[in-house]
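# one predicted model, sequence on top.
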Amino acid sequence: MTAYLITSVSVVGAAPTDLLIRDRVVAEVGPGLTAPDATVIDGTGLVALPGLVDLHTHLREPGREDAETVESGSRAAALGGYTAVCAMANTSPVADTAGVVEQVWRLGREANLVDVQPIGAVTVGLAGERLAELGAMADSAARVRIFSDDGHCVADPKLMRRALEYVKAFDGIIAQHAEEPRLTEGAQMHEGEVSTRLGLIGWPAVAEEAIIARDVLLAEHVGSRLHVCHVSTAGSVEVLRQAKARGVRVTAEVTPHHLLLTDVKAETYDPVFKVNPPLRTAADVTALRAALADGVIDVIATDHAPHAVEDKECEWAYARPGMLGLETALSIALDVLGPQWDLIAERMSRTPARIAGLTGHGVDPAPGVPANLTVIDPAARRTIEPAELASRSRNTPYARMTLPGRIVATFLRGEPTVLDGKATK
């Protein structure tokens, strides 16, 4: 195994120092290090962060390998600075059994680009009618701890309560896609002034807020762990703020696109901007950014949702919702938050690793720590070209946008998955 010496690098925004990686761990951190056998990386002007962890990734395999595979999605993740991703269950077949989650887990191990942690479905076939094999998935080799029907809401309150009660036995988490389906039938975008002007059926904010309010009450009653996926409205922020003040065991995530883009993008009728939950208003974006800064929202999660060309390059009404996110998330965070490196590390690495229970991830580079880390050049700027992305899909909302930051290197247990901005395999 090759040793690597990163010289004059800032660790999470601190003063420049040297960082030696050897035998899968960070061996030494300090100025003036020497290691004749090590490959030297000049870290001048660069920042080292704990490897990023994504709680919300769609890898599409099994079933939609035309859009993404575990390997291609893992490569995209590594190029985005990630060392671990949690793979959502809406595959085909659905990851609702021990066999399917173990398949995804093994594909991740074979690719060996990031640690792929499967998320199991809450209900059989994501149908919302009966619980999936939660215990069997938890006891499988994949050791599933997060369960979600993402893409569908667990709308039945009785079933949601049962799921929360079941996972409490092993300190598991139900991750809810908060959408009251009876309020969003036929919805095409955020319900508001823009949808009225365009004549498109709106997706009201209250459809999200009502489910979050219900579920925090259920989680409080049961004493179980709830995670809210892709929070998108100012009202949801206030529901979460009140729940956390009461001590409810709830965490929440926001996506990069909900931190940057608004429903005005729908005026282009470009289906790349169609997403679920939809892009909201500028006021919602402001509230989400404030909640991320003060900790009401715990995590930035990508909701990386690759789609094949025929599912996106069509009329708005027929397009599948979703956007790519893994290769651009850190740049969006840097654009939105600025160089607040400790906050970025907290929201994109430490906290998601802690929520998912991913040992060895989300730990700042220090002697003896597993060498799961990413190195970024914050001064660099890059123009996003869809054809250059590692994902099999091209549905990025940031096409031809110039964004700050460039991933220089990513290390998974001491082995580089990215060097000089390029995938190593």
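Everything's here; your move. Keep in mind that this is a model prediction, so the values were computed, not measured.

# hey, let's count contacts and neighbours off CA atoms from now on
Fine.

# which SS class is Gly362?
coil (DSSP: H, G, I helix; E, B strand; the rest coil).

# surely it is in contact with Ala353?
Yes - in this structure, Gly362 is within contact of Ala353 by C-alpha atoms under 8 Å, at 5.3 Å.

# now the common contact residues for the two.
Counting by C-alpha atoms under 8 Å, 6 or more residues apart in numbering, the contacts common to Gly362 and Ala353 are Val53.

# would you agree Trp105 is in contact with Gln117?
Yes - under the criterion of C-alpha under 8 Å, Trp105 makes contact with Gln117 at 6.3 Å.

# so those two - more neighbours on which side?
More crowded of Trp105 and Gln117, by other C-alpha atoms under 10 Å: Gln117, with 28 against 23.

# for that one, list the residues it contacts.
84-87, 105, 142, 144.

# in which helix or strand does it reside?
If you go by DSSP states H and E, Gln117 is part of strand 115-118.

# in addition, the following structure is provided for comparison:
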Amino acid sequence: MLLKNGHLIDPATKTNEPVDIRVENGTIVELGKDLSAKDNEEVLDLSGLTVAPGLVDTHVHFRDPGLTYKEDIHTGSLAAAKGGFTSVICMANTKPTVDSVGTLKDILTRAQDENIHIYQTASVSYGLSGEKMTNFDALADAGACGFTDDGIPLLDATFCYEAMCKAAELHMPISLHEEDKAFITNNGINAGETSARLGVVGSPAIAEEVMVARDCMLALRSGAAVVIQHISSGNSVELVRTAKKLGADIHAEATPHHFTLTEEALLEHGTLAKMNPPLRTEKDRQEIIQGLKDGTIDLIATDHAPHSTEEKSRPLTEAPSGITGLETSLGLGITSLVKPGYLTLTELLEKMTCNPASLYKLPGGSIQAGAPADFVIFDPDEKWTVTDFASKASNSPFKGAELYGKIHYTICNGKIVYRG
């Protein structure tokens, strides 16, 4: 395949110019200007389109095994491809939990049948209990790319520190769901003006902040590569900023919904805007954007959390938290961050390609000779409307929204896996 006339933006190599790209056997073999097609070579004319490395998401839920009425590996991979993602990292809170080599190998074996790269974390504790550490060595040997009890906080500080030390020994990331449940009556809803209007007792930002403060210091002491998942509070951003200055190997994820929406979205969208951690205030949103600008937040992750229509139709305090996020992520990044001038397109893509690939030691994330032929090809100035979903789920407050950044192709291993 020869990709002709595209404008290449690759943060890893600091490329931002028209480049032709030749692909053979799933690998990039040549980049240059005015490359000529060889015999029997498929030519894709990308005039007017931007070519970037295939997007990488460090935080998705494919609900497989155990909850496949919400999503499964196949539908999750279709949603990822439609959103421009060629690599995703699945969380371990499936049923059964990914706390054994058998469960991990089953997922990774079935994932090989899909058209994108699917990586899998293992849980920190057996059954997400936060009490007994899983066999990190065996799980790492079996192919786990990191460790997390996502969805459940590690409330025991000593246990969390021991897990960090073990992850550091293996040079693997550990990612943390930050939530002190002692402060929370109803999660997924910010404790603030909107919850008061709705007559609901919600989840205050301090529930996240005390855990982030603790784990920033544990990260500093342990030397582990620690990821603060789906950061929602401006104070949490400042804590991570301070920990980085102190020398901690700490990273933070921001989701598109947290840099796009505030708690007021609950008034318009109801349970479709219920997520954990919750949408917070405009001040928090702006401080997350500032964290993205200055590099404090180095990852954009969707926390893709599909749920059934029946589940999201329950009353606000009973419905599950989470939204489906893979198919709207790039569009929201361009619309909410690039178009208003907060980030350049290169800066946005850095947090969606090379930064996550580097942290998790994945082969993608850059466009250069010898790299996997994984690309997202899009028009950052073309508008599109969020309508149908490739996911099994459609629990999104962005249904009907008009966004910039229409995706025309997703290519993984040199194969077109989505055409828009």
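Thanks, I have the structure now. The structure displayed is predicted, hence computed values, not measured ones.

# related to what we said a few turns ago, so for Trp105 and Gln117 of the first structure, which residues contact both of them?
Ala142.

# and which of the contacts of Gln117 of the first structure is nearest Glu267 of the first structure?
Comparing the contacts of Gln117 of the first structure against Glu267 of the first structure with C-alpha to C-alpha places Ala87 closest, at 31.8 Å.

# that closest one -> the second structure?
Matched by TM-score structural alignment, Ala87 of the first structure corresponds to Cys90 in the second structure.

# show me where the second structure has helices.
With DSSP state H, the ranges of helices along the second structure come out as 73-82, 101-111, 136-141, 157-170, 193-198, 206-222, 234-246, 256-260, 265-269, 282-294, 309-312, 329-333, 345-350, 354-359.

# among these, which comes closest to Glu382 of the second structure?
Of all those, helix 329-333 comes closest under C-alpha to C-alpha, at 9.9 Å.

# pull out the buried positions in the closest one.
329-333 (16 or more other C-alpha atoms under 10 Å).

# would you turn those residues into a markdown table with distance to Leu2 of the second structure?
A markdown table is the format used below for the buried residues of helix 329-333 of the second structure (distance: C-alpha to C-alpha, whole Å):
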| residue | distance to Leu2 of the second structure |
| --- | --- |
| Ser329 | 27 |
| Leu330 | 24 |
| Gly331 | 26 |
| Leu332 | 29 |
| Gly333 | 28 |
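
# tell me the centre residue of the first structure?
Ala301 (2.8 Å; C-alpha atoms, centre = their mean).

# is it true that that one touches His257?
No - contact criterion C-alpha under 8 Å: Ala301 of the first structure and His257 do not qualify, at 10.0 Å.

# before we move on, the earlier item: residues near the match of Ala87 of the first structure, how many?
27.

# for it, give me its contacts.
58-62, 118-121.

# if we can go back for a sec, buried residues of the strand holding Gln117 of the first structure, list them for me.
Quick answer for strand 115-118 of the first structure (16+ other C-alpha under 10 Å): 115-118.

# do the same with stretch 217-225 of the second structure
For stretch 217-225 of the second structure, using 16+ other C-alpha under 10 Å, the buried residues are 217-220, 222-225.

# do stretch 287-299 of the first structure as well
In stretch 287-299 of the first structure, counting by 16+ other C-alpha under 10 Å, buried: 287-289, 291-292, 295-299.

# could I get the residues you listed as TSV with distance to Gly357 of the first structure?
Output for these, formatted as TSV (distance: C-alpha to C-alpha, whole Å):
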residue	distance to Gly357 of the first structure
Ala287	28
Leu288	25
Arg289	25
Ala291	23
Leu292	21
Gly295	19
Val296	20
Ile297	18
Asp298	15
Val299	14
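
# and of the buried residues of helix 329-333 of the second structure, the nearest to Leu139 of the second structure?
Using C-alpha to C-alpha, the buried residues of helix 329-333 of the second structure come closest to Leu139 of the second structure at Ser329, 30.0 Å.

# out of everything not next to it in sequence, what's closest to the closest one?
Pro256 (6.0 Å; C-alpha to C-alpha, 6 or more residues apart in numbering).

# surely that neighbour is in contact with Ala301?
Yes - using C-alpha under 8 Å, Pro256 of the second structure is in contact with Ala301, at 7.5 Å.

# before we move on, the earlier item: and the residue nearest to Ser329 of the second structure, how close does it get to Asn93 of the second structure?
22 Å (C-alpha to C-alpha, to the nearest Å).

# kindly report the same for Arg22 of the second structure.
Taking C-alpha to C-alpha, one finds Arg22 of the second structure at 40 Å from Asn93 of the second structure.

# I am finished for the moment; much appreciated.
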